[in-house]
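all I have is the shape, not the residue letters:
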């Protein structure tokens, strides 16, 4: 996290000290680095350009579910990003942020009719269809609107991503996609439907992948299927290999984005030169975590230090409702003191005030703490705020974006009245 570093013992984001942001905006507080976001997106865009891919030959579609703040989406849209969405609400977020619907792909296993109508009305780039029943529903909805829906099938290649079971999506036991052995028949069906335009193929096997070997294995299987489709006269215009590249939370060493994309383009070029010379196919990616994960931290203040017989607890004002990943996945987030203090450390579990034993943010961390100290939970930019809840009637955190020596409030803190504003008493 190169844009978060210590200066004179104080942790900074770009040019600003984090303790000053905590005083100005309170805690818990999500803090994002605009430079980190831009650099992480540029790793994808630059790799596409280095491979000679213009906008008509490659598209990076940021995965909105990883962090859907309007300011984040607006910044990425200005940098040229498309968007991967999984709900109608996410489409409306993209539009509100100034994103181009013609650069939106709609994934997800449970698209409703209203969501399909909304997406068709805005003429999105493509639906990633995940089942035959969904395909028939989309054909019906498009027919009712007098439109044709551009689709790709999300094909499940049964490739083990070697990641946490909850974020593995490419095995035959997962709920996502069309089984590889059924894909050819599904494409044949799609090609016969009057309101469907078959344009591509999609594959996404999971997230937080440190090695690109499973992704390249999935790519080989997708290429094989594209050839079989072409033999039947079903010619695809784009190949979407999904996202999934991981980030460093602790000591992981994920594959470099540029190296991975170079290998993808090399395989695609070799395949095209062997069988499809002169037949262009657009390559698309759906990154999320690798763009925003290490661009954000969650600031929290120590409320109490509780020393037990077998454990010490640092009770902070952030909780599982603010950052669900540790409770949900037993995920690791680095914990750094915002102000470094010399002296002896003790081992603490960092826990929140929510009334659940599962409300923990970090376990077994060596820290030198006093009540009132600020801690930064690192690598919290992805699946932090988007998974936050109001459990225990706790308002969700504020969010700020730092650009050099400037800070922008991009979401105000919720207050209790916000939480029950949509509720009514029975007369």
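Done, it's in. Everything quoted here is computed from the prediction, not taken from an experiment. Residues are numbered from 1 along each chain as shown.

contacts and neighbour counts: CA atoms only from here.
Fine.

show me what contacts residue 131?
Listed by Cα atoms under 8 Å, 6 or more residues apart in numbering, the contact set of residue 131 reads 109, 177-178.

closest one to residue 295 out of these, please.
Checking those against residue 295 by Cα to Cα gives residue 109 as the nearest, at 28.9 Å.

didn't that closest one look like it was pressed against residue 130?
Yes - between residue 109 and residue 130 there is a contact under Cα atoms under 8 Å: 5.6 Å.

overlap in contacts, the two.
Residues touching both residue 109 and residue 130 (Cα under 8 Å, 6+ apart): 176-177.

the two: which has the busier surroundings?
Ranked by neighbour count (other Cα atoms under 10 Å), residue 109 and residue 130 place residue 130 first, with 24 against 15.

which residue packs closest to that one, ignoring adjacent ones?
Leaving out its chain neighbours, the residue that sits closest to residue 130 by Cα to Cα, 6 or more residues apart in numbering is residue 177, at 4.3 Å.

in this structure, which spans are helices?
Applying DSSP state H to the chain gives helices spanning 18-25, 34-50, 70-78, 88-96, 113-121, 132-145, 180-192, 213-231, 257-274, 289-292, 325-329, 416-419.

quick one: residues in contact with the first one.
Just to be clear, that refers to helix 18-25. Residues contacting helix 18-25 (Cα under 8 Å, 6+ apart): 10-12, 29, 299, 338-339, 374, 398.

can you check the third one too?
In this structure, residues lying in contact with helix 70-78 by Cα under 8 Å, 6+ apart are 37-38, 41, 62, 64, 93-94, 96-100, 410.

ok, the nearest residue to residue 108 once chain neighbours are set aside - how many residues close by?
Closest residue in space to residue 108, ignoring its immediate chain neighbours: residue 86 at 5.0 Å, by Cα to Cα, 6+ apart. Using other Cα under 10 Å, residue 86 is surrounded by 19 other residues.

relative to residue 36, how far out is residue 86?
25 Å (Cα to Cα, to the nearest Å).

now do the same contact list for the residue nearest to residue 108.
Contacts of residue 86 by Cα under 8 Å, 6+ apart are 64-65, 106-108.

how close does residue 261 sit to residue 211?
For residue 261, the distance to residue 211 - Cα to Cα - is 12 Å.

and those two? Which one has more around it.
Neighbours per residue (other Cα under 10 Å) separate residue 261 from residue 211, with residue 261 holding more: 21 against 18.

thinking again about what came up before, just the ones in strands from the contacts of residue 131, please.
Applying DSSP state E to the contacts of residue 131, the entries found in strands are residue 178.

reformat the contacts of residue 131 as CSV; add distance to residue 82.
Compiled in CSV, those are given as follows (distance: Cα to Cα, whole Å):
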residue, distance to residue 82
109, 20
177, 21
178, 24
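
from the contacts of residue 131, pick the one nearest residue 422.
Using Cα to Cα, the contacts of residue 131 come closest to residue 422 at residue 109, 28.3 Å.

got another one to weigh against that:
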């Protein structure tokens, strides 16, 4: 953020808290725009689409801002599709990437005219029975890198390969691969790839895309390169191919010691393989990405107030007016978020456990060194722009915080703070 950590676009964060209260999510539109530019520049040599991962932040104003930047959206539920259409995203700029959902959701997505990623054999077969070759679909694969692709046991001699390019089939089975999720629920395992091809042939399914995603793979440039080669070999099998979707997973630093890949290097690796691939199939295709964290993480902060200071044993606790009901990642993933006392930046450094106000173990940060914290000091939690509010809850019957977007130097309220009426709105009280 500009002039981080004390202000955003010249606005004192204390003034923002005074205006909107705490806890408070604050997003910097300038950072979002710059991250989008960085991403676009890194892949400028490739015909690509940036499909913002809505699940990372479902605020409609953030989504609308992404639309102004030229992004499409990656959605994981029918309501997310409806939000996108309501905001003006065209169906061709929306991709639906659900996980283990009822087929009725996929059927509904077809009705909206959006692109669809199917990640299991059951729904792929249901799709084939229902739509055959009347609607194109993308398959989401789990490349199972770590072990060599298993030897095929299915006899494919009976296939006529109307939708599958048999010429490239043997190339896939020989490829040595190394590191995407091996036991993840996401995607169709390559050990089941023969079954995919049989379903494609059985129902004459029009496969227009191949999708892969793993946050871990893009931590290592060499593994990424091997993964790209493997995915392109798989993609060659489909005669109606229009795009390859590499998902998200491009990391940003949360901890000072975090190692992340250089986006420009990833772009150069992909461009080299992309150019060779397009020549090999005799046409240009698009490359899709579904970034969430990269675009939003650094743009957002969660501001909370220090409300209770206490010592148990040898541990000094800073109790705040937030918790894992507002930012789940530290407790769910053991995720690190830098924490700063912005009210007393010159205070002596002390060790604290920063905790929330829930009746649970509710650690936001453990054994952290902060400038001396006093009651009512404002505590800033960094990298909260992605998977922050979108994963929040009303646990302990506590309302969700407000959200503010700072754009052109002005703070704009983009979500009201919840109140008691919001908490009970959908409950039905019975008479006894």
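Yes, it's here. Remember, it's a predicted structure, so these values are computed and weren't measured experimentally.

quick check: closest non-adjacent residue to the aligned partner of residue 302 of structure 1 in structure 2.
Under the alignment (TM-score structural alignment), residue 302 of structure 1 pairs with residue 306 of structure 2. Residue nearest to residue 306 of structure 2 in three dimensions, not counting chain neighbours: residue 320, with 4.6 Å by Cα to Cα, 6+ apart.

gap between the residue mapped onto the one you found from structure 1 and residue 411 of structure 1?
In structure 1, the residue paired with residue 320 of structure 2 is residue 316, using TM-score structural alignment. Distance from residue 316 of structure 1 to residue 411 of structure 1, counting by Cα to Cα: 21 Å.

and these two? Which one has more around it.
residue 316 (26 against 16).

wait, that one sits on residue 352?
Yes - with contact defined as Cα under 8 Å, residue 316 of structure 1 and residue 352 form a contacting pair (5.2 Å).

picking up where we left off before, looking at the contacts of helix 18-25 of structure 1, state which has the most neighbours.
For these, neighbours tallied by other Cα under 10 Å; top is residue 299, 29 neighbours.

rewinding a little: quick one: neighbours of the match of residue 302 of structure 1, just the number.
As a measure of burial, residue 306 of structure 2 has 22 neighbours, counting by other Cα under 10 Å.

try residue 421 of structure 2
Other residues within reach of residue 421 of structure 2, judged by other Cα under 10 Å, total 9.

also residue 344 of structure 1?
Neighbour number of residue 344 of structure 1 under other Cα under 10 Å is 9.

corresponding residue for it in structure 2?
Correspondence of residue 344 of structure 1 to structure 2, assessed by TM-score structural alignment: residue 348.

its match reaches residue 369, doesn't it?
No - counting by Cα under 8 Å, residue 348 of structure 2 stays clear of residue 369, with 9.8 Å between them.

residue 80 of structure 1 maps to what in structure 2?
Checking TM-score structural alignment: residue 80 of structure 1 goes with residue 70.

ok, longest strand in structure 1?
Identified as the longest strand of structure 1 according to DSSP E is strand 296-307.

superposed on structure 2, what's the mean shift for that strand?
Comparison of strand 296-307 of structure 1 with structure 2 after fitting gives an average deviation of 0.5 Å (mean Cα distance after the TM-score superposition for structure 1).

circling back: out of the helices of structure 1, which comes closest to residue 6 of structure 1?
Of those, nearest to residue 6 of structure 1 by Cα to Cα is helix 18-25, at 10.0 Å.

so where in structure 2 does that closest one end up aligned?
Mapped onto structure 2 using TM-score structural alignment, helix 18-25 of structure 1 covers residues 13-20.

after superposing, tell me the mean distance of that stretch to structure 1.
Following superposition, stretch 13-20 of structure 2 is found to deviate from structure 1 by 0.6 Å on average (mean Cα distance after the TM-score superposition for structure 1).

now do the buried residues in that stretch.
Using 16 or more other Cα atoms under 10 Å as the test for burial, stretch 13-20 of structure 2 gives 13-14, 16-17, 20.

make CSV out of the residues you listed and add distance to residue 229 of structure 2.
CSV is the format used below for the buried residues of stretch 13-20 of structure 2 (distance: Cα to Cα, whole Å):
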residue, distance to residue 229 of structure 2
13, 47
14, 50
16, 48
17, 49
20, 50
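
which of the contacts of residue 131 of structure 1 are retained in structure 2?
Comparing the contacts of residue 131 of structure 1 with structure 2 on both residues aligned by TM-score structural alignment, their matches' Cα atoms under 8 Å, the contacts found in both are 177-178.

and the contacts of residue 131 of structure 1, which is closest to residue 423 of structure 1?
Closest approach between the contacts of residue 131 of structure 1 and residue 423 of structure 1, by Cα to Cα: residue 109, at 29.9 Å.

so who does the closest one touch?
Shown in contact with residue 109 of structure 1 (Cα under 8 Å, 6+ apart): 129-131, 175-177.

farthest pair within these?
Using Cα to Cα, the contacts of residue 109 of structure 1 span at most 12.7 Å, a distance reached by 129 and 175.

who has more neighbours, the two?
Legend: neighbour count by other Cα under 10 Å for residue 129 of structure 1 and residue 175, higher for residue 129 (27 against 14).

please say which position in structure 2 that one maps to.
Under the alignment (TM-score structural alignment), residue 129 of structure 1 maps onto residue 118 of structure 2.

now the closest residue to that match other than its chain neighbours: how far from residue 205 of structure 2?
Spatial nearest neighbour of residue 118 of structure 2, chain neighbours left out: residue 139 (4.9 Å); criterion: Cα to Cα, 6+ apart. The spacing between residue 139 of structure 2 and residue 205 of structure 2, counted by Cα to Cα, is 11 Å.

before we move on, the earlier item: is it true that the residue nearest to residue 306 of structure 2 touches residue 310?
No - Residue 320 of structure 2 is not in contact with residue 310 according to Cα under 8 Å; the separation is 11.5 Å.

of the contacts of helix 70-78 of structure 1, just say which sits nearest to residue 334 of structure 1.
Of the contacts of helix 70-78 of structure 1, the one sitting nearest to residue 334 of structure 1 (Cα to Cα) turns out to be residue 37, at 19.1 Å.

counting neighbours, what do you get for the closest one?
22.

quick one: contacts for it?
Residue 37 of structure 1 neighbours (Cα under 8 Å, 6+ apart): 76, 291-292, 295.
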